[in-house]
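A.B. asks: no sequence for this one, just the structure:
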C-alpha cells in the first residue's frame, strides 16, 4: 500500500467524517480549574471565541472543530456507510501523534477551538477505542490542552475504555444510527442494538456519578453529556417513529441531543437502500419537532403519531396550532407561560420577555413585536391590548398564508 502524506490523509479522513452530524459543542465548560494533572495554569486552547465555523451551539456560538476520523478502514459492512469494508473508497489512517499534532497546530493558527474524533473499527472495538483515548489523553496531559474534545465511543469497547474516554472528553456520543432496531439488524447485522443501549446506559451512570457534588472533590472533570445520531430516510421509519425513538433516548439515557442526518446515497450501495436523498426539509422539521419536545413542553404524540410523517409545508408548532384552532387566539396579557410557548411565532426568550414586560403595562402588538422581533407568524394566534385577529384564526386560507410567509422567510 502506498504511503500517504499528511495532507492527503487529512483530505480523506475529514471528508469521511462529514456524515456524522453529532459534533456540536454546546455545554462545554472551560477547563481552567481542572483537578489532577494539567489542572492549573493557562494551558492551551479554549472553548470560547470564534474561528472557522464547523458547528453551532444552541446559544448561537460558532464552534470551530477539527472533525476527522482516526481511520476510515473498518471491519464492518454496514450497508449505509461509505466506509464499510466492501466499499471501494480511498483509505487512510492517522497515527495518534499525527492527530495530536494536527489539533495543536490548527488551534495555534486559530483555525479551530477543539477536536471531534471518530473512527472506523479496526482490529477490535477495544483496539480502536484505546487509540482514540490515547489521542485525548495526550492532548490533555502531555500538552495541557483546554479546548473542546468530543470522542465517538465504540459501543463494543470495554466499559473501562469508555470511562477513560469520559475523563478526557467534554462530550461523548454513541451513534444508534437507525430509528428501528430491526432496520439496524438488516442493514448492519454486525452491530448489536442492545449492546449500543447498554453502552449508553453505562455512560449515563458514569456522567451522573461524576456530576454528584459529594463525589467531585479531587476527581478529574468528566464528560458532561452524551449525544447520538439517527439517519433519516435509509429505512422505512416514519417521522413519528423517529421522534418516538428520540423521546425514549432522552428519557432513558438523558441524552443532551439527538442529531438527525438525512441519508445520503453512496456509491455501490445495496439495492435495499433508497436511491435518492430524502428532502432536507424533512431533516429540518425533525429538528424543529425535537426542539418542541425538549424546550416547549410538547410530547411526541402531540406533534406526530408513530407511523405518520410531519407536515413539510409548515413548522410542527404551527401544524399543531392549526389542528387546535379552538385554543386560539390567546391573550398575551393573561395567558400562562405554557400556553404562550405553544403559540406559533413565540420562542422561549420572547415568552419570557412578554411575561416580564406585562408586569409593567398592558402589551400592544407593537410591544410584542419589540420584545419578540417579529409578529408575522404570531398575529393570527394572539390578542393584545390593541389587536385581535378576528376571522384570521378561522379563515380557510390561514395555512396557505402561513406557508407563503415561511417560504419567503427562507430567502
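C.D. replies: On my side now, so go ahead. As the structure is a prediction and not an experimental result, all values here were calculated from the model. Residues are numbered from 1 along each chain as shown.
A.B. asks: all contacts plus neighbour counts: C-alpha atoms, from now on.
C.D. replies: Fine.
A.B. asks: Helices of the chain, start to end?
C.D. replies: 6-16, 96-108, 125-137, 159-168, 181-187, 193-211, 239-253, 280-295, 300-303, 316-323, 337-341, 348-357, 365-372, 398-409 (DSSP state H).
A.B. asks: wait, which of these is closest to residue 56?
C.D. replies: Closest approach to residue 56 among the helices of the chain (Cα to Cα): helix 280-295, 13.8 Å.
A.B. asks: adding another structure so you can compare the two:
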C-alpha cells in the first residue's frame, strides 16, 4: 500500500477525534464544480497553542487496526472498514514534508491498539522522539496517550509532546462498561492523575530554577533556567455525547470533576455520529448538533464565568429533565430563570455579577470595570464595545437606561432568540 493511500485511510479515520479541533460545522464540499473548498476533508485540522495562536496540525492515526471492540467506534475490531498502518519513519517524513511546504505547524497523532497498549504507545512516542531529537522539530506535537500503557511510557511521552490527551470516552462508568467493555474507567483516571503530577512537578521545577541564581556566575541575578518541560500545553480529553442516555447535567458534572481533579485544559464534546454496521445498543440517529454547541457554551461558563455545573442545569428545574435548552444559550437560560437577580447596575455591580449578564463577555466586563472608574457608564459605552444590545439591555441599569417592565415580560425569551439571517441578494 502506498503512503498516499495510507494517508487517505488514516487521516479519514482520525476525523472522529475532536480533542484537537472544533466540530459542528455543516457539511459542504465543492463536488460538481460548485464553490471552492470543503469542510469534509481530513488530514489537516486547526487547534490553538497555549498563547492563543491558531495552528494547523497534520491529524492522523498511526493505525486504524484495533483489538478493542468499542461499539461507538468506526475503527473497532469488528468494523468492516479499510485498514492501514504507518511505520514510524513514514509518519516522521510526512510531518516534515508537510511542515517544509508550510502546510502544517505540527502533528496530532493517535492510534488504534495493536499487540498491546505498551507496544502501541512505544510506537507513538517513538514518532515524537525521532522528530524532536533526530530532526530538531520545533513544531507543535499533540499525542493521544493510551491509559493502559505503563507510567514510564506516559512520562516519556510528556518529554516530547506539547499536549497529551486521554479520552474518557463516555461521561459515566456505566456507559463505558456497556459500550466499551475492554476499557477501564479507573485506568483512565489513574493515567490522568499521573499526567497531572508530572505537569505540576515540571511547572514547580521551572519556578524553582527561575528563582535560583546561576552558580557559575558569582553575583548573577536569578534567571530562568532550562528546566525539563512536560506537556507544557497540558492535557485534554473527549466525551461522546448522545451515544447513551446520559443527560447534560451528568455530562457537565463529569467535566467539572475532571477540571477540578486533574486540571485539564479542555474537555471536548463530540456529538455521536451513527456508523456503518452499528450495534443495536446505539441510537439510530445522531443527537441535534446544537446540543454539542450548548455543552461547549456551558463548559465556557464553568471555566471563565464563575458558574458551577449545578447552576447551569439545576436538579430542581422543572421540565428540563437534566438537559440544556436547545432554544437559548445556557447563560440566557440562567438569567431568565433568575430574573430576581436583575437588572444589574453596571456602574456598581461586582465583576462576578457583570459576567452573568447575557451578552457581556469577559473582555467587555473588564473594559466596563476600567471605564466606570472615571465616569458613569451609559448606553453609548456598550455600543462602543459592540455587545449585542438587544440581548443586554433588558438585564442592566445604566446612567441613561432602565429596563422598566421589559424584564418581567412573559415573551422575553422569545424576543431574545437570534433573529433569522437574511439571505444574501447574491446567494444562489
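C.D. replies: Good, I have the coordinates. Not measured: the values here are computed from a predicted model.
A.B. asks: Using a markdown table, please lay out the helices of the first structure together with mean neighbour count.
C.D. replies: Formatted as a markdown table, those follow (neighbours: other Cα atoms under 10 Å):
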| stretch | mean neighbour count |
| --- | --- |
| helix 6-16 | 17 |
| helix 96-108 | 17 |
| helix 125-137 | 21 |
| helix 159-168 | 21 |
| helix 181-187 | 16 |
| helix 193-211 | 17 |
| helix 239-253 | 19 |
| helix 280-295 | 18 |
| helix 300-303 | 17 |
| helix 316-323 | 19 |
| helix 337-341 | 18 |
| helix 348-357 | 17 |
| helix 365-372 | 18 |
| helix 398-409 | 14 |
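A.B. asks: Which among these is found nearest to residue 268 of the first structure?
C.D. replies: So among the helices of the first structure, helix 181-187 is nearest, using Cα to Cα, at 14.4 Å.
A.B. asks: about what we covered before: the helices of the first structure into TSV, with extra columns for distance to residue 57 of the first structure?
C.D. replies: Shown next, in TSV, are these (distance: least, Cα to Cα, whole Å):
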stretch	distance to residue 57 of the first structure
helix 6-16	21
helix 96-108	19
helix 125-137	22
helix 159-168	20
helix 181-187	29
helix 193-211	20
helix 239-253	19
helix 280-295	14
helix 300-303	24
helix 316-323	22
helix 337-341	22
helix 348-357	16
helix 365-372	21
helix 398-409	22
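A.B. asks: looking at these, which is closest to residue 261 of the first structure?
C.D. replies: Minimum separation from residue 261 of the first structure across the helices of the first structure (Cα to Cα) falls at helix 280-295, 6.7 Å.
A.B. asks: what's the mean deviation for the closest one versus the second structure?
C.D. replies: Compared with the second structure after the fit, helix 280-295 of the first structure shows a mean deviation of 0.3 Å (mean Cα distance after the TM-score superposition for the first structure).
A.B. asks: Look at residue 16 of the second structure and say how many residues are nearby.
C.D. replies: Neighbour count for residue 16 of the second structure, taken as other Cα atoms under 10 Å: 17.
A.B. asks: ok, now how distant is the most centrally placed residue in the second structure from residue 2 of the second structure?
C.D. replies: Geometric centre of the second structure, nearest residue: residue 268, 3.6 Å, by Cα atoms, centre = their mean. Between residue 268 of the second structure and residue 2 of the second structure the computed distance is 33 Å (Cα to Cα, to the nearest Å).
A.B. asks: coming back round to it: just give me the match in the first structure for the residue nearest to the centre of the second structure.
C.D. replies: Here residue 268 of the second structure is matched to residue 259 in the first structure, going by TM-score structural alignment.
A.B. asks: For that match, give its distance to residue 104 of the first structure.
C.D. replies: 28 Å.
A.B. asks: And residue 189 of the first structure, by the same measure?
C.D. replies: 38 Å.
A.B. asks: Same question for residue 260 of the first structure.
C.D. replies: Distance, residue 260 of the first structure to residue 104 of the first structure, by Cα to Cα: 30 Å.
A.B. asks: again with residue 283 of the first structure
C.D. replies: 34 Å.
A.B. asks: now residue 326 of the first structure
C.D. replies: The gap separating residue 326 of the first structure from residue 104 of the first structure is 58 Å, by Cα to Cα.
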